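**Q** Need a 3D model of the following:
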Amino acid sequence: MEAVLPDPTRFAGKVAIVTGAARGIGAGVAERFAADGAKVLLVDLLPEVLETAARLGQVGLVKSVTDRDAGETIAQAALKAFGRIDFLINNAGIGGSKRLLDSDDALIDRFLDTNLGSMLRITRSIVPHLPKPGGRIVNLSSIFGITGYPGTTAYAVAKAGVAQFTRQLAGELAPDGILVNAVAPGLIETPMTSGHLQNALYTRLMVEGTPVERLGQPADIAGPIAFFCSDDAAFVTGVVMPVDGGFLAARHGRI
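**A** Model (predicted):
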């Protein structure tokens, strides 16, 4: 399969914020947007984000999305560095949830706040700075926010909330010309999922159940996100797009 070549004119003059961008999907998204000509603010709790940003020739910010001042801090960092904000990619999140009966209050609060609450707060701070029309917001949901999977209750509920947040915000912001969409990744090979791949049951259900018969890569998610921010998606809003190798459509092993 040939890689899609970057177009350095696609997002020339545009500025993107990508949260959770130190590694994994977020780093892949930042790399794609930079290759397509955008200036990118990479945000992450991990100091590694500064190295990732430097490698891409972009700007990094070490900040936890759960900090109550995160939205305004991120907005001001982007404006200081680049003078504008066009795209917000809400990617930051955590994995490793449990069954409900094994989930204490701290775990539930942590997943709901990190994977959903922080997204609402950051978006609230960024929206006033987006161009009207022309602003784009892309949220990261999950196939587990669409279908059930045992042992992921707080994570799955938060990701389902992201999907509904996307639809809700799309309706609210469309009159201003700001479009809001989401991608729902399947199993993507990242540092966050590496531990799960050691679980034989998880591997059998997820990897063998994906019709395209391979793990997804961060670039597989970055492409659809770039599409949502492009002029090709000027009439697309409120969509939650599974990017899962066919898992939700026809999960099965080789027949």
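**Q** contacts and neighbour counts: CA atoms only from here.
**A** Will do.
**Q** and the end-to-end length of stretch 208-221?
**A** One end of stretch 208-221 sits 20 Å from the other (CA to CA, to the nearest Å).
**Q** and what of stretch 28-48?
**A** 14 Å.
**Q** Stretch 195-208 now?
**A** With CA to CA, one end of stretch 195-208 sits 17 Å from the other.
**Q** what comes into contact with that stretch?
**A** 187, 213-215, 247, 252-254 (CA atoms under 8 Å, 6 or more residues apart in numbering).
**Q** So which of those residues belong to helices?
**A** The helices, defined by DSSP state H, take in Phe247 from the contacts of stretch 195-208.
**Q** Now the two most distant members of the contacts of stretch 195-208.
**A** Leu187 and Arg254 (17.4 Å; CA to CA).
**Q** Neighbour count: the two, which is higher?
**A** Leu187 (23 against 10; other CA atoms under 10 Å).
**Q** For the stretch 1-150 of the chain, which segments count as helices?
**A** Using DSSP state H, counting those that start in this stretch, the helices found in the stretch 1-150 of the chain span residues 24-35, 48-56, 70-82, 105-112, 118-126.
**Q** Could you also give me the structure for this next sequence, so I can compare it with the first?
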Amino acid sequence: MAKRILLTGASTGIGNATLQRLVAAGHEVVNLDVKDAPEGAAEHHHCDLSDPASIDEVVAGLDGSFDGLGNIAGVAGSMGAELVLRVNVYGLRHITETLLAAGKLNDRASIVNIASLAGMVWNRHLDRIAELDAAEDFAAGIEVAQSYERSGPAAYTLSKEWVVSYTKHLAGRLVGRGIRVNSVSPGPVDTPLFPFFEQDTGAEQMAWLNEQVGRVATPDDQAQVVVWLLAGESGWVNGIDLPVDNGLSAGMTVGWANPKDSPASRSRRS
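**A** Okay, the predicted model is just below:
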């Protein structure tokens, strides 16, 4: 059955690969992005996720309701801590909650949030996540973002830890409506943001990560899983964070991709 899916960030990268797969499968896709309209979208709306007024205006203008929401848009740490927190945390939260409050997501819809392997130890930092959650609205969130004292890459890691936590909590809130909420955590992916992540991580460290699993991921590697969660036969999958990394996180957990052997670790020891 064809579904109507709303995506953020489908003009490029993982979002665009997701869009193309959904359209090829016969689904209708509406895209929200600060970039130009992508080929294949049934509708495209300019939306700045760092600006709550932009989100509110776009949501108010959306016709009908949706069977899925893919929160794919995001920014890298080298783009600055304030922008990272505004987009990756408060923008994602605001558009999701605004769509829910406006009745734009159908019962038994699916929400998929893009997290990251950077957020894999989210449960060690519940105190920091709670500080982000304490901002009850976007205005308060902006104050948190503007007062954040650590680096942009640190803000990025925290933002993705927050995404995993938010995903799991939102799944519980919405289980009564049959709305499933999951997150996907990519490792390195060859998107237009890759040079920014390489800058944040270090070229040598990024190369080491990719060597552990054979290559850098493509956007379509991620899109396959996002589409499955949004529109595929995944109806009993809820509240999980799914690493899509060809085993990189498994290797780092059990040791066949030993982080202690990485350039970053060697540099710290020296």
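**Q** For Ser142 of the first structure, which of the helices of the stretch 1-150 of the first structure is the nearest?
**A** Closest approach to Ser142 of the first structure among these is made by helix 24-35 (12.4 Å; CA to CA).
**Q** What helices and strands are in contact with that closest one?
**A** For helix 24-35 of the first structure, the packing partners by 3 or more CA pairs under 8 Å, 6 or more residues apart in numbering; DSSP states H and E come out as strand 15-19, strand 39-44, helix 48-56, helix 218-229.
**Q** out of the ones you listed, which comes closest to Gly161 of the first structure?
**A** strand 15-19 (17.8 Å).
**Q** so that closest one corresponds to what in the second structure?
**A** Matched against the second structure by TM-score structural alignment, strand 15-19 of the first structure falls on residues 4-8.
**Q** Mean per-residue distance, the matching stretch versus the first structure.
**A** Once the two models are superposed, stretch 4-8 of the second structure sits on average 0.8 Å from its counterpart in the first structure (mean CA distance after the TM-score superposition for the first structure).
**Q** Report the central residue of the second structure.
**A** In the second structure, the residue lying closest to the centroid (CA atoms, centre = their mean) is Ile114, at 2.1 Å.
**Q** Verify the contact between that one and Val75 for me.
**A** No. At 11.3 Å, Ile114 of the second structure does not count as touching Val75 under the criterion of CA atoms under 8 Å.
**Q** Tell me which residue of the first structure matches up with Ile95 of the second structure.
**A** Under TM-score structural alignment, Ile95 of the second structure pairs with Ile122 in the first structure.
**Q** What sits closest to its match if chain neighbours are left out?
**A** Gly71 (4.0 Å; CA to CA, 6 or more residues apart in numbering).
**Q** rewinding a little: same list (the helices and strands packed on helix 24-35 of the first structure) but as TSV, adding mean neighbour count and distance to Ser64 of the first structure.
**A** Output for those, formatted as TSV (neighbours: other CA atoms under 10 Å; distance: least, CA to CA, whole Å):
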stretch	mean neighbour count	distance to Ser64 of the first structure
strand 15-19	27	9
strand 39-44	28	6
helix 48-56	18	12
helix 218-229	20	21
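**Q** and of those, who's closest to Pro175 of the first structure?
**A** That would be helix 218-229 among these, by CA to CA, at 17.0 Å.
**Q** Where in the second structure does whatever helix or strand comes next after that closest one fall?
**A** Using DSSP states H and E, the next helix or strand after helix 218-229 of the first structure towards the C-terminus is strand 240-243. Aligning strand 240-243 of the first structure against the second structure (TM-score structural alignment) gives residues 241-244.
**Q** which other residues reach that stretch?
**A** 115-117, 164, 167, 182-187, 221-222, 225, 249.
**Q** average distance between that stretch and the first structure?
**A** Relative to the first structure, stretch 241-244 of the second structure is 0.3 Å off (mean CA distance after the TM-score superposition for the first structure).
**Q** buried residues in the longest helix anywhere in the first structure?
**A** Ordering each helix of the first structure by length in residues (DSSP H) puts helix 153-173 first. Residues 153-167, 169-170, 173 are the ones in helix 153-173 of the first structure that count as buried (16 or more other CA atoms under 10 Å).
**Q** Report how many residues lie close to Met120 of the second structure.
**A** When neighbours are counted by other CA under 10 Å, Met120 of the second structure comes out with 18.
**Q** What lines up with it in the first structure?
**A** Aligned partner of Met120 of the second structure by TM-score structural alignment: Ile146.
**Q** How about the contacts made by its match?
**A** Contact partners of Ile146 of the first structure, counting by CA under 8 Å, 6+ apart, are Ala160.
**Q** quick one: which of the helices of the stretch 1-150 of the first structure is nearest Val62 of the first structure?
**A** Going by CA to CA, the one of the helices of the stretch 1-150 of the first structure nearest Val62 of the first structure is helix 48-56, 6.8 Å.
**Q** What is the closest one packed up against?
**A** Using 3+ CA pairs under 8 Å, 6+ apart, the elements in contact with helix 48-56 of the first structure are helix 24-35, strand 39-44, strand 59-62.
**Q** And the first one against the second structure, how far off on average?
**A** Its aligned residues in the second structure lie a mean 1.0 Å from helix 24-35 of the first structure after superposition (mean CA distance after the TM-score superposition for the first structure).
**Q** From Val254 of the second structure, how far out is the residue nearest to the centre of the second structure?
**A** For Ile114 of the second structure relative to Val254 of the second structure (CA to CA), the value is 24 Å.
**Q** And for Trp208 of the second structure?
**A** The value you get for Trp208 of the second structure to Val254 of the second structure, if CA to CA is used, is 17 Å.
**Q** Likewise for Ala17 of the second structure?
**A** 31 Å.
**Q** out of these two, which sits in the busier spot?
**A** Taking neighbours as other CA under 10 Å, Ala17 of the second structure and Val254 compare with Ala17 leading, 21 against 9.
**Q** unless I'm mixing things up, the more buried one is touching Pro219, no?
**A** Yes. Contact criterion CA under 8 Å: Ala17 of the second structure and Pro219 qualify, at 5.9 Å.
**Q** Might you report the residue contacts of Ile74 of the first structure?
**A** Applying CA under 8 Å, 6+ apart, the residues near Ile74 of the first structure are 43, 61.
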